[in-house]
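S.K.: Have a look at this fold, sequence not included:
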């Protein structure tokens, strides 16, 4: 049984699929912690276009609203944590520090060449967390 599940979310359809798998795996005693990382490279643009820090927070919450709805409808115990930095290393650091029991992350579906050149967040997380990890396609 997994008591603390870290669900990495970015607002994509892959995050929604990952949330559906998290619901299947979680028990009634599990906490699903949605972790959204404000990517430094994208955050500059977000901050420039935001009217205030409150509007920026609301925009980030809007991005994960579909994932939150999946968890709410399923009756899951969940919370949202917003972090800042480069997603792969930040998710790994947070998961290892919090000693989560399982990490679930969606895959963007990069082809082999793209993954070799660019690397993927899910691949970086999978290689470096100290707990089981599930990549959802």
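M.R.: Perfect, I can see it now. Since we're looking at a predicted model, the values are computed, not measured. Numbering: from 1, shown residues only.
S.K.: Please make it C-alpha for all contacts and neighbour counts, starting now.
M.R.: OK.
S.K.: does the residue of the chain positioned farthest from its centre sit in a helix, a strand or a coil?
M.R.: Largest separation from the mean C-alpha position in the chain: residue 51, at 25.2 Å (CA atoms, centre = their mean). Of the three states, residue 51 takes coil under DSSP: H, G, I helix; E, B strand; the rest coil.
S.K.: One more to weigh against that first structure:
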């Protein structure tokens, strides 16, 4: 069992299998840190439309409710962290911070039946993280 799990999540995550895998990795005293990175592109678009960072966070939290509900049902302790920046480098930096035992990602590209390659974020994190990385297809 892992104590400190870094879960990099995209807002529109549809892969429920990743939640089941996280449940298998947790035990007593485990905590999952859910990290959602708001990219510079998303921030620029929000400025043009007059949407503030707090509104972006609220919208994203709403779309991630199924994740929170699952963790609550499974009695998995978690915290949510919104970060501004580049998703690839932000997740790699967090993974290599020494605060986490494993990184868990859903392979967004694999959610589509006809795609079997890793997405760019999954690929970079897997290549550069100094801790184990679990990519759930």
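M.R.: Sure thing, it's come through. Values in this document were obtained by computation on a predicted structure and should not be read as measured data.
S.K.: Now name the helix or strand holding residue 16 of the first structure.
M.R.: helix 13-25 (DSSP states H and E).
S.K.: Need the contact partners of that helix.
M.R.: 2, 5, 7-9, 32, 66-67, 70-71, 74, 76, 104-108, 135-137 (CA atoms under 8 Å, 6 or more residues apart in numbering).
S.K.: what's the mean deviation for the helix or strand hosting residue 127 of the second structure versus the first structure?
M.R.: Element membership of residue 127 of the second structure, judged by DSSP H and E, is helix 120-128. Here the mean offset of helix 120-128 of the second structure against the first structure after fitting is 0.7 Å, by mean CA distance after the TM-score superposition for the first structure.
S.K.: Beyond that helix, next helix or strand please.
M.R.: Sequence order places strand 133-136 as the next helix or strand after helix 120-128 of the second structure, per DSSP H and E.
S.K.: And that following strand, what does it pack against?
M.R.: Where contact means 3 or more CA pairs under 8 Å, 6 or more residues apart in numbering; DSSP states H and E, strand 133-136 of the second structure is packed against helix 17-25, strand 102-106, helix 120-128.
S.K.: Residue 41 of the second structure looks like it's in a helix, true?
M.R.: Yes. Applying three-state DSSP, one finds residue 41 of the second structure inside a helix.
S.K.: ok so, going back, ok now the helix holding residue 16 of the first structure, how far from the chain's centre?
M.R.: Put simply, helix 13-25 of the first structure sits 10 Å off its chain's centre (CA atoms, centre = their mean, to the nearest Å).
S.K.: Now do that helix against strand 102-106, angle only.
M.R.: Counting by axes from the mean of the first three to the mean of the last three CA atoms, to 10 degrees, helix 13-25 of the first structure points 150 degrees away from the direction of strand 102-106.
S.K.: how about helix 13-25 of the first structure: buried residues?
M.R.: Buried residues in helix 13-25 of the first structure, counted by 16 or more other CA atoms under 10 Å: 14-23.
S.K.: State the pair within those that is farthest apart.
M.R.: Maximum pairwise distance in the buried residues of helix 13-25 of the first structure, criterion CA to CA, is 14.4 Å, between 14 and 23.
S.K.: Distance check, the residue farthest from the centre of the first structure against residue 58 of the first structure.
M.R.: To residue 58 of the first structure, residue 51 of the first structure is 11 Å away according to CA to CA, to the nearest Å.
S.K.: now swap in residue 122 of the first structure and tell me
M.R.: In terms of CA to CA, residue 122 of the first structure sits 25 Å off from residue 58 of the first structure.
S.K.: Look at those two and report which has more neighbours.
M.R.: Between residue 122 of the first structure and residue 58, counting by other CA atoms under 10 Å, residue 122 is the more crowded of the two (23 against 12).
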